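Asker: Sequence first, then the predicted structure, then my questions.
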Amino acid sequence: MRFEGTQAYVATDDLKVAVNAAVTLERPLLVKGEPGTGKTELARQVAAALDLPMIEWSIKSTTRAQQGLYEYDAVSRLRDSQLGEDRVHDVSNYIKKGKLWQAFEADGKVVLLIDEIDKADIEFPNDLLQELDRMEFFVYETGETIRAKVRPIVIITSNNEKELPDAFLRRCFFHYIAFPGEETLRKIVEVHHPGIKGALLSTALTQFYEIRETPGLKKKPSTSEVLDWLKLLLAEDLSPEDLKRDGANALPKLHGALLKNEQDVALFERLAFMARSGRR
């Protein structure tokens, strides 16, 4: 069982090694990187490449670790007891299985994605240490222990919004998805926009990397954003000449696909103003 990438996902050699190492070690794969570099998509493509079902747990700021195990609905049970319902005598009727429980009870191997773990409270990773390490947890309401029938492939993503605890990191295999160089990015573009004209792509990517390297930029455009931008360029049938910028117009064509806040737009407007002033 080895991951070698897919036709829909360009995986670097280092990323393939990381995925396969985590599978061999049977440890969670912790993937970090800029937003939009394909961390979430990696889990989907691993599942597709290995022909495995996937269970996705998207983390929010309000998510608690317990929700990944199970939730006990005491309110519904109290209401049913007041109404004289027969189902009230079986506490399992009021337990909602979480994503980890679903992964543990699967008859075969699955891919479990814990997406954007750094969005949750700082204690969230620590609260899952034992469950992810031992692949089991105890259900207090029923007195049963839920153990994984087959150890799942666990992929955890983080945007680096918060530092993760050392004890949690120690249990993971780590990989950072660096922003792709031009050669890799060309391969990614070819997957999503096959047959794009070379001249247009070269001009667009040159401009894209210039934008990313602009000093003072608050949010650098990501892989997903350059793909959206290229889609718009193709839809508008723009030529390489249409993309040319000068000092008077520093903003790129259709810049809303690349620049996502007013500070960065203002930065390029200031650059244009300074360029016009310098020519006077």
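Answerer: Here it is on my side, so go on. Numbers count the residues shown, from 1 in each chain.

Asker: use CA for all of it now, contacts and neighbours both
Answerer: OK.

Asker: SS state for residue 55?
Answerer: The three-state label given to residue 55 by DSSP: H, G, I helix; E, B strand; the rest coil is strand.

Asker: Just give the number of residues close to the residue nearest to it when sequence neighbours are not counted.
Answerer: Leaving out its chain neighbours, the residue that sits closest to residue 55 by CA to CA, 6 or more residues apart in numbering is residue 112, at 4.9 Å. As a burial measure, residue 112 scores 25 neighbours (other CA atoms under 10 Å).

Asker: repeat for the one 10 residues further on
Answerer: Burial of residue 122, expressed as a neighbour count using other CA under 10 Å, amounts to 14.

Asker: How about residue 245?
Answerer: 14.

Asker: So for it, what's the nearest residue that isn't a sequence neighbour?
Answerer: Nearest one to residue 245, counting by CA to CA, 6+ apart, is residue 252 at 6.9 Å.

Asker: Next one: that neighbour relative to residue 67, how far apart?
Answerer: 44 Å (CA to CA, to the nearest Å).

Asker: And here is the other one:
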Amino acid sequence: MTIDKPRFYNDRTRRPDNFHKDSPKTPEPYVADKAGELIRAVNLAILLERPLLIEGEAGCGKTCLAKAVAYELGYPFYRWDVQSTAKVRDGLYTYDAVLRLHDVQLGELKMEKPRDPSKSKDYLDYGALGKAFISDRPAVVLIDEIDKADLDFPNDLLGVLDDWKFSIPETKTEIRAKHKPIVIVTSNKEKGNLPAPFLRRCLYFYLEFPKTSEALEKIVEDHYQVKQEIAAHRVETERSTAISPDPELVKEAVEGFLKIREDTSLYKKPGTSEFLDWLKVLQTYLPTPFDANQLKSQIQSSATAPYREVLFKHRSDWLKYRPAQ
């Protein structure tokens, strides 16, 4: 007997009407590769019920993928931003024993309190994975930048993802996943390779930055189309930011941006987020949009970039593209 699994098509118009209350409220303008390899990787992860590990340079769209999947499927979306001090328990639950003790003391003073110290569950909060486990339908969980934590973290996480359950000693309960979540993990390889046991458990995809002007222009088109859809339901003052940039300006901005990214001496290449911010500034910072021909001349001829503070995040890169004195 074949069990029907949901499929991701990278088509936000397929969103079901009965979407979950924790599903993203606004669409994610995500553009997958033309060959459909990323879409296939997501669907294989759903089919095999394994985490999908996404690697790639900062700003290439790793984080946005999980939100796009959750929006299209109408599933709840829970994000776990991993910190250097993170432990697996942080993503499962937190238990506030100090608050419980405080409430006990208030009870001795016969003061009103919003919680019942005799009920340990009143002091329990679920993390991203914990919420996914108790959800009434499958959830999408983003575990963002897993390599920020210590090397034991991924292997500790394996126990939870292998058994799809965890224990809460404070309440003497065991939580089993009602529905196995779709887990998307991102990594920038900040601390080298992840442990081999964890890698064996995951499906893997390396997300490359768009290399062609057509791909980047498609991202711009989709981005502003979504902004216009959202702005159509908002007040007039918010709609001006959704106006699509001048096509000629977009063309020259894309060409100039890709030329900047070809510079192998850059300490940190700007990503998609920086590009979209830069394009918005070119279009709206002055009363009239930045002149497309002037933009082309600056980048192609004089190797300078207007509004470089938007593009570059390192001193050497910022200094290199400063205007001629």
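Answerer: Now that the structure is in, tell me what you want to look at. As the structure is a computational prediction, the values presented were derived from the model and not from experiment.

Asker: Just give the TM-score of the two.
Answerer: Here the TM-score for the pair of chains, by TM-score structural alignment, normalised by the length of the first structure, is 0.88; 272 aligned residues with a CA RMSD of 2.3 Å.

Asker: Looking at residue 252 and residue 67 of the first structure, which is more packed in?
Answerer: residue 252 (21 against 16).

Asker: Could you look up the SS state of the more buried one?
Answerer: Residue 252 of the first structure ends up coil, using three-state DSSP.

Asker: quick one: the strands in the first structure?
Answerer: 29-33, 54-58, 70-72, 95-97, 111-115, 136-139, 144-147, 153-158, 173-177 (DSSP state E).

Asker: Quick one, which of the ones you listed gets closest to residue 269 of the first structure.
Answerer: strand 29-33 (28.9 Å; CA to CA).

Asker: helices and strands around that closest one, which ones?
Answerer: Applying 3 or more CA pairs under 8 Å, 6 or more residues apart in numbering; DSSP states H and E, one finds that strand 29-33 of the first structure contacts helix 13-25, helix 39-49, strand 153-158, strand 173-177.

Asker: repeat that with 10 Å
Answerer: Contact partners of strand 29-33 of the first structure among helices and strands, from 3 or more CA pairs under 10 Å, 6 or more residues apart in numbering; DSSP states H and E: helix 13-25, helix 39-49, strand 111-115, strand 153-158, helix 166-170, strand 173-177.

Asker: Throw the ones you listed into CSV and include distance to residue 230 of the first structure, thanks.
Answerer: Formatted as CSV, those follow (distance: least, CA to CA, whole Å):
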stretch, distance to residue 230 of the first structure
helix 13-25, 25
helix 39-49, 19
strand 111-115, 27
strand 153-158, 26
helix 166-170, 37
strand 173-177, 22
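
Asker: Out of these, the one nearest residue 183 of the first structure is which?
Answerer: helix 13-25 (13.7 Å).

Asker: which other helices and strands contact the closest one?
Answerer: Using 3+ CA pairs under 10 Å, 6+ apart: helix 13-25 of the first structure touches strand 29-33, helix 39-49, strand 153-158, strand 173-177.

Asker: Report the aligned residue range of the second structure for the first one.
Answerer: If I follow you right, that is strand 29-33 of the first structure. On the second structure, the counterpart of strand 29-33 of the first structure by TM-score structural alignment is residues 52-56.

Asker: ok, the equivalent of residue 256 of the second structure over in the first structure - contacts?
Answerer: Using TM-score structural alignment, the partner of residue 256 of the second structure in the first structure is residue 207. Listed by CA atoms under 10 Å, 6 or more residues apart in numbering, the contact set of residue 207 of the first structure reads 201, 213, 243, 244, 245, 252.

Asker: The residue nearest to residue 245 of the first structure and residue 259 touch, don't they?
Answerer: Yes - Residue 252 of the first structure lies in contact with residue 259 (CA atoms under 10 Å); the separation is 9.2 Å.

Asker: what do those two both touch?
Answerer: Counting by CA under 10 Å, 6+ apart, the residues touching both residue 252 of the first structure and residue 259 are 211, 265, 268.

Asker: most neighbours, which of these?
Answerer: That'd be residue 268 among those, by other CA under 10 Å, with 21 neighbours.

Asker: longest helix anywhere in the second structure?
Answerer: helix 213-231 (DSSP state H).

Asker: same thing with the first structure?
Answerer: The first structure, longest helix under DSSP H: helix 262-279.

Asker: Considering the shared contacts of residue 252 and residue 259 of the first structure, which is situated nearest to residue 92 of the first structure?
Answerer: Checking those one by one against residue 92 of the first structure (CA to CA), the nearest turns out to be residue 265, at 54.9 Å.

Asker: Find the nearest non-adjacent residue to the counterpart of residue 10 of the first structure in the second structure, please.
Answerer: Residue 10 of the first structure maps onto residue 31 in the second structure, with residues paired by TM-score structural alignment. Nearest residue to residue 31 of the second structure, sequence neighbours excluded (CA to CA, 6+ apart): residue 219, at 6.1 Å.

Asker: that older thread, so the next helix or strand after the longest helix of the second structure corresponds to what in the first structure?
Answerer: As assigned by DSSP states H and E, the chain's next helix or strand after helix 213-231 of the second structure is helix 236-239. No residues of the first structure are matched to helix 236-239 of the second structure when aligned by TM-score structural alignment.

Asker: contacting residues around the nearest residue in space to residue 9 of the first structure that is not next to it in sequence?
Answerer: Excluding its sequence neighbours, the residue lying closest to residue 9 of the first structure (CA to CA, 6+ apart) is residue 45, at 6.9 Å. Shown in contact with residue 45 of the first structure (CA under 10 Å, 6+ apart): 3, 5, 6, 7, 8, 9, 10, 11, 38, 51, 52, 54.

Asker: residues contacting residue 60 of the second structure?
Answerer: 207, 208, 209, 210, 270, 271, 272, 273.

Asker: which of these are buried?
Answerer: Buried members of the contacts of residue 60 of the second structure, counted by 16 or more other CA atoms under 10 Å: 207, 209, 210, 270, 271, 272.

Asker: Quick check: residue 3 of the first structure touching residue 52?
Answerer: No - using CA under 10 Å, residue 3 of the first structure makes no contact with residue 52, being 11.7 Å away.

Asker: circling back: now check the second structure for the residue matching the residue nearest to residue 245 of the first structure.
Answerer: So residue 252 of the first structure corresponds to residue 305, using TM-score structural alignment.
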